[in-house]
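In: What follows is a predicted protein model with its sequence.
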Amino acid sequence: MPRSRLFEPLHLGRLQLANRIMVGPMCQYSAEDGCMSDWHLIHLGQLALSGAALLVIETTAVSREGRISHADVGLWNDRTQAAIALTLESIRRWSDIPIAIELSHAGRKASMDVPWRGGMQRPPGRERGWQAKAPSSLSCRPGQIAPKALDRFDLQRIREGFAKAAMRASRAGIDAVQINIAQGYLLHQFLSPLTNQRADRYGGSLPGRMRFPLEVFDQVRNAFPASRPIFAHLCASDDVEVGWTLEQALILAKELEARGCSAIQVSSGGIQPRDSAPAERENLESLARALKAAVAVPVAMTSPLTGYQQVEALVSQGTADLIAMTHTLLNAPRWPWLAAHSLGGRVWMPVQYTHGRAGLFWKR
């Protein structure tokens, strides 16, 4: 059987991964005042045993007002830091999987209800609702209360919030930080002309719209230990006319690489509500290939594919270096074990489970 590229090791900065499968960040909306709960131990614990090479903690707010919902995980004070540290301590008794965290600010997408209650905006003054802030006073949907435009004091607080969250992540034992510059959240909102209509130095031209995300990246890079990598989750296209484009994303990707970014996860859309299209996966693969051709650092992409050979082909054919799996692993948490068995790779599994397996893909 030909050697599997999916199960070859990969370096992200100084962090060595055993294979090319990453557990992508998946919001659980189950935190209590920003603190991880027992649910996160159950959820992350099973994924830490999956055989994937990297586990990324869900989008984590750097401030209370930066949460998507009242039930988001946060990292803005001692209590939220302690909750993450406790969860990691339990997981690491049984798994040595490297663990990263995605830091984010929701911007105009803040103060929403949890998805299973409709996910609609909870206006200021209502229970568990607050005033959202964004680059410009433009609401996500008709009928919603518009966010307040950020002033220079807000910008300073947010930059400091990202830096302090990175320091807290380091103290909690996190191995890497991923900055969310995608999915229509705050840093992506600065990039897109659809959501950034500022007249100051943080709007207008491409350098102006890139300025704040790059300042945040620099603050996080300076705050997090130099020996641990910083990644970027980057939107490569708004997928709408007159929005953020691939050509602009490639310029930003090169800037991030020059500033010390160790890997880039590519996604698209999110700036405006839209229906999923059948061609979305092919479009994302095209964006990943373009990004991979533009930068030297590894490129990750989220894939909904479940076929072992299909996912293998994404790596072996050069579409991406790392595959971020989300819903696939929710439905099949041991997918990497089965993929390794099918493709002739080797993957870690806990010793407690080895007596029930043939051992073909057990890696000590």
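Out: On my side now, so go ahead. Numbers count the residues shown, from 1 in each chain.

In: For the rest of this, base every contact and every neighbour count on C-alpha atoms.
Out: OK.

In: Quick check: longest helix in this structure by residues?
Out: Determined from DSSP state H, the single longest helix within the chain is helix 152-172.

In: want to compare, so here's the second one:
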Amino acid sequence: MKLFEPITIRNLTLKNRIAMSPMCMHSAAEDGCISDFHLVHYGARALGGAGLIFLETLAVQANGLINAGDLGIWDDTHVPGLSRVVEIIHKMGAMAGAQIGHGGRLLGVETLPAVAPSALPYANGYRTPLALSEAAIFEMVDSFQVAAKRARMSGFDVLEIHTAHGYLLNEFLSPLANRREDQWGGNHENRYRIVRHIIDAVKTEWDGPLFVRISSTDYAEGGNTPEDFLTYGRWMKEQGVDLIDCSSKGIAPAKVHSFPGYQVPAATLLKEKLGVMTGAVGLIETGDLAEDIVHNGRADIVLIGRAMLRDPFWARTAADQLRTQIPVPPQYTRYGAWWLDNQPKPVSAPISNSAGKY
């Protein structure tokens, strides 16, 4: 089955084409540090058989949180905890991915100032953000660059830049949120400018696989469509982005008719037209659908979200649905007890301090 075949992206080989999608858990300490929950949560999904485990969005600035309890990567104090999660993911047999981003005008902490390309609220009843000055834009680029350095220091295997779901970089890309009249707004090239600077800056600190998550359509009149991302995606590929992770929506309130695989056509469009690797995401809940996507070349990997929250062993479930076998942790087989009894006994060590963070 293609779904369970290895895939090499730049200098990294994943054991299969299944990734856990970044999903905010809002369970960090107040300072954005890892808690015990994250060790168990991500470790369990790695043990469950996915080839790549993405952590939730790591905020590059303190006012970049999507909500209270989100993880951060804006300070060196975050590195020890992130390193511990990466270590556990590796020990459980998977590769670890860091998604770095900024919440922009969707900042979920009322005590911090929200920023955006333009002073436009998300919708009626939402607070109006501060429009970033040009100096603040360059500071943002620097924040992404340093975040990439910390991701490297933490031992991550894959880095993803978050330009989707209505957050800051999506706001710059979309004409619905970016009404600037300077070099950072207007036409496609100007709206892309901050992303261009960030990719270039990140690549000075990161030489591993680089992904970008996009919202391929805004589902709103006057907003971006997949055709716009043929332009953006071409530039991303030229800058050395290895894979475009194709999600959608978030820039404005919209009713979306979602169904299994509803976002896959955007991944297929970019893959076919640009010759770039893509990831498919969105209600991919069965092994049959996932296999169809990768076997027929509609995308290179699948990113599983809510289905993997319900079932940490989604990869094994998918294999059962496809009537194929994949390696299973020996502890979970009928011979597990015998296998454990015949292994060297490791020295136990505590996994956290009494505060439950790193």
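Out: Arrived safely, thanks for sending. Predicted, not measured: the structure shown is a model, and the values here were computed from it.

In: just to revisit the earlier point, so where in structure 2 does the helix or strand following the longest helix of structure 1 end up aligned?
Out: Per DSSP states H and E, the first helix or strand lying C-terminal to helix 152-172 of structure 1 is strand 176-181. Aligning strand 176-181 of structure 1 against structure 2 (TM-score structural alignment) gives residues 158-163.

In: The stretch 51-200 of structure 1: strands as residue ranges?
Out: For the stretch 51-200 of structure 1, strands defined by DSSP state E, counting those that start in this stretch occupy the ranges 54-61, 99-104, 133-134, 148-149, 176-181.

In: quick check: stretch 301-315 of structure 1 aligns to which part of structure 2?
Out: The aligned range for stretch 301-315 of structure 1 in structure 2 is 280-294, by TM-score structural alignment.

In: Can you find the partner of residue 304 of structure 2 in structure 1?
Out: So, by TM-score structural alignment, residue 304 of structure 2 is matched to residue 325.

In: Compute the first-to-last residue distance for stretch 130-144 of structure 1.
Out: End-to-end span of stretch 130-144 of structure 1 (C-alpha to C-alpha, to the nearest Å): 13 Å.

In: Go through that stretch and flag the buried ones.
Out: In terms of neighbour count (16 or more other C-alpha atoms under 10 Å), stretch 130-144 of structure 1 has its buried residues at 130-140.

In: which one of these is nearest residue 312 of structure 1?
Out: For the buried residues of stretch 130-144 of structure 1, the residue nearest residue 312 of structure 1 by C-alpha to C-alpha is residue 140; the value is 37.2 Å.

In: wait, what's in contact with the closest one?
Out: Counting by C-alpha atoms under 8 Å, 6 or more residues apart in numbering, residue 140 of structure 1 makes contact with 108-109, 146, 272-273.

In: One more: residue 324 of structure 2?
Out: Listed by C-alpha under 8 Å, 6+ apart, the contact set of residue 324 of structure 2 reads residue 1.

In: go with 10 Å
Out: With contacts defined as C-alpha atoms under 10 Å, 6 or more residues apart in numbering, the neighbours of residue 324 of structure 2 are 1, 4, 316, 318.

In: Which among those residues count as buried?
Out: Buried among these by 16+ other C-alpha under 10 Å: 4, 316, 318.

In: Tell me which of those residues fall in helices.
Out: Using DSSP H, the members of these that fall in helices are 316, 318.

In: Including distance to residue 261 of structure 2, could the buried ones among the contacts of residue 324 of structure 2 go into TSV?
Out: Output for those, formatted as TSV (distance: C-alpha to C-alpha, whole Å):
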residue	distance to residue 261 of structure 2
4	19
316	20
318	16
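
In: And the buried ones among the contacts of residue 324 of structure 2, which is closest to residue 206 of structure 2?
Out: Nearest to residue 206 of structure 2 among these: residue 4, at 27.4 Å, using C-alpha to C-alpha.
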